[in-house]
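Peer 1: Next comes the sequence, and after it the predicted model I'd like to discuss.
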Amino acid sequence: MSKNSNKRIIVGLGNPGLKYNKTRHNVGYLFIDYMINNYQLSYKKKFNGLLFEANLEEENILFFKPLDYMNNSGDSISELIHYYKIDLSNLFIVHDDIDLGFCRIKVKNGGGNGGHNGLKSIDLHLKSNNYWRIRIGIGRPDNGIISNYVLSDFSNQEINNLTVLFEKIKKNIIHLFYQKIDIFLNKIK
């Protein structure tokens, strides 16, 4: 099976439905929504998700929002990867990270799933963890149950702060595609 090295896929993790729309766990969905709104992309419903295609900086990019619940998102992502014959080095998963301060960002390839059920599902279905993770910090609650915290809504001020972060990511995303991670991270500080 030959690889299609010309396409890159950016997947935003989240849970479908209005109930989860602005929750901390849906920061990946929120990022994809920001990108598609800025580029005025239309979607196709495919692979049990919403698929958007764009040419950014002369790169062919697929944006994807799985419509499975996050714990099962690996199934639709795996179908997408196999259909387009995408090398995992061109897969970027945007997800929430409770161990990072709010609006902090880290990028890494491979590694553990840190207890993130979306990543666990992806690892299981791809039989690999060798893909890029764009981890967006949502902070950790001072007290309380973590599951309640990650499913709580962002405040309006937090949404505004995320919008600023998303714009910086959008302007510098090309650096990720060429694995210039240090340049990318320095540009979005």
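Peer 2: Happy to help now that I have it. Numbers count the residues shown, from 1 in each chain.

Peer 1: Could you use CA atoms for every contact and neighbour count after this?
Peer 2: Will do.

Peer 1: The helix ranked longest in the chain packs against which elements?
Peer 2: Secondary structure of the chain read by DSSP state H shows that its longest helix is helix 156-177. Applying 3 or more CA pairs under 8 Å, 6 or more residues apart in numbering; DSSP states H and E, we find helix 156-177 packed against helix 27-39, helix 181-187.

Peer 1: among these, which is nearest D96?
Peer 2: Among the helices and strands packed on helix 156-177, the nearest to D96 by CA to CA is helix 27-39 (5.8 Å).

Peer 1: rewinding a little: highest mean neighbour count out of the helices and strands packed on helix 156-177?
Peer 2: Comparing those by mean neighbour count (mean count of other CA atoms under 10 Å), helix 27-39 ranks first with a mean of 19.

Peer 1: Show me what that one packs onto, helices and strands only.
Peer 2: Going by 3+ CA pairs under 8 Å, 6+ apart, helix 27-39 lies up against strand 7-12, strand 59-66, strand 91-97, helix 156-177.

Peer 1: right, so of the helices and strands packed on helix 156-177, which gets closest to I174?
Peer 2: Of the helices and strands packed on helix 156-177, the one closest to I174 (CA to CA) turns out to be helix 181-187, at 8.3 Å.

Peer 1: Show me what that closest one is in contact with.
Peer 2: If you take CA atoms under 8 Å, 6 or more residues apart in numbering as the criterion, helix 181-187 is touched by I105, K106, V107, K168, N172, I173, H175, L176.

Peer 1: here's the one I want to compare it with:
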Amino acid sequence: MWQFLKNLFYKETNEVAPEDTMKKFLIVGLGNIGAEYQNTRHNIGFTVLDHFAKQENLSFETQKLGDIVYYKFKGRTFIMLKPSTYMNLSGKAVTYWMQKENVPLENVLVITDDLNLPFGALRLK
């Protein structure tokens, strides 16, 4: 799946613009904090980001409104966020990090469970 996401955001470019917002992506894994939610379907966003970070040997750091890790790949910066708010309040964390990092809405990917889909199914929209 990590390779799928890398390919999804990869686009050849010869332009060099260090603060180009089109080269920044915010990937948000939704879930609820607390041991009682670990390994539940509702925490799939946290689980997916933990898997990505482990694959790339990255460590999350606790910062304002969530745990964050930065990953640079092919000239792009991926900011992975696990909000420290509960699921229903995650918009506050997402908005904060979008504004702080100047990430446009079209460069935000939210990973969450959807009870309308069979377990293991993936939908991008």
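Peer 2: Cool, the structure landed. Every value quoted in this text rests on a predicted model; they were computed, and no experiment measured them.

Peer 1: So which bit of the second structure is the longest helix of the first structure matched to?
Peer 2: Under the alignment (TM-score structural alignment), helix 156-177 of the first structure falls on nothing in the second structure.

Peer 1: what is the orientation angle of that helix with helix 27-39?
Peer 2: 80 degrees (axes from the mean of the first three to the mean of the last three CA atoms, to 10 degrees).

Peer 1: Off-centre distance for helix 156-177 of the first structure?
Peer 2: Centroid separation for helix 156-177 of the first structure versus its chain: 12 Å, with CA atoms, centre = their mean, to the nearest Å.

Peer 1: can you list the residues that contact that helix?
Peer 2: By CA under 8 Å, 6+ apart, the residues outside helix 156-177 of the first structure that reach it are R8, F31, Y34, M35, E57, N90, C103, I181, I183, F184, K187, I188.

Peer 1: Show me the two of those that sit farthest apart.
Peer 2: Largest separation among the contacts of helix 156-177 of the first structure by CA to CA: E57 and C103, giving 25.0 Å.

Peer 1: which of these two has more neighbours?
Peer 2: C103 (21 against 9; other CA atoms under 10 Å).

Peer 1: Stretch 102-113 of the second structure: end-to-end distance?
Peer 2: Length of stretch 102-113 of the second structure, first residue to last, CA to CA, to the nearest Å: 26 Å.

Peer 1: so it corresponds to what in the first structure?
Peer 2: On the first structure, the counterpart of stretch 102-113 of the second structure by TM-score structural alignment is residues 85-96.

Peer 1: next one: that stretch to chain centre, how far?
Peer 2: That offset, for stretch 85-96 of the first structure, works out to 9 Å (CA atoms, centre = their mean).

Peer 1: list the buried ones in that stretch?
Peer 2: I86, D87, L88, S89, N90, L91, F92, I93, V94, H95, D96 (16 or more other CA atoms under 10 Å).

Peer 1: List the contacts of that stretch.
Peer 2: Against stretch 85-96 of the first structure from outside (CA under 8 Å, 6+ apart): 1-5, 7-14, 24-28, 31, 81, 130-138, 177.

Peer 1: Pull out the buried residues from those.
Peer 2: By neighbour count, with 16+ other CA under 10 Å, the contacts of stretch 85-96 of the first structure hold 7-14, 24-28, 31, 81, 130-138, 177 as buried.

Peer 1: which residues in the second structure does stretch 61-70 of the first structure align to?
Peer 2: With TM-score structural alignment applied, stretch 61-70 of the first structure matches the range 78-87 in the second structure.
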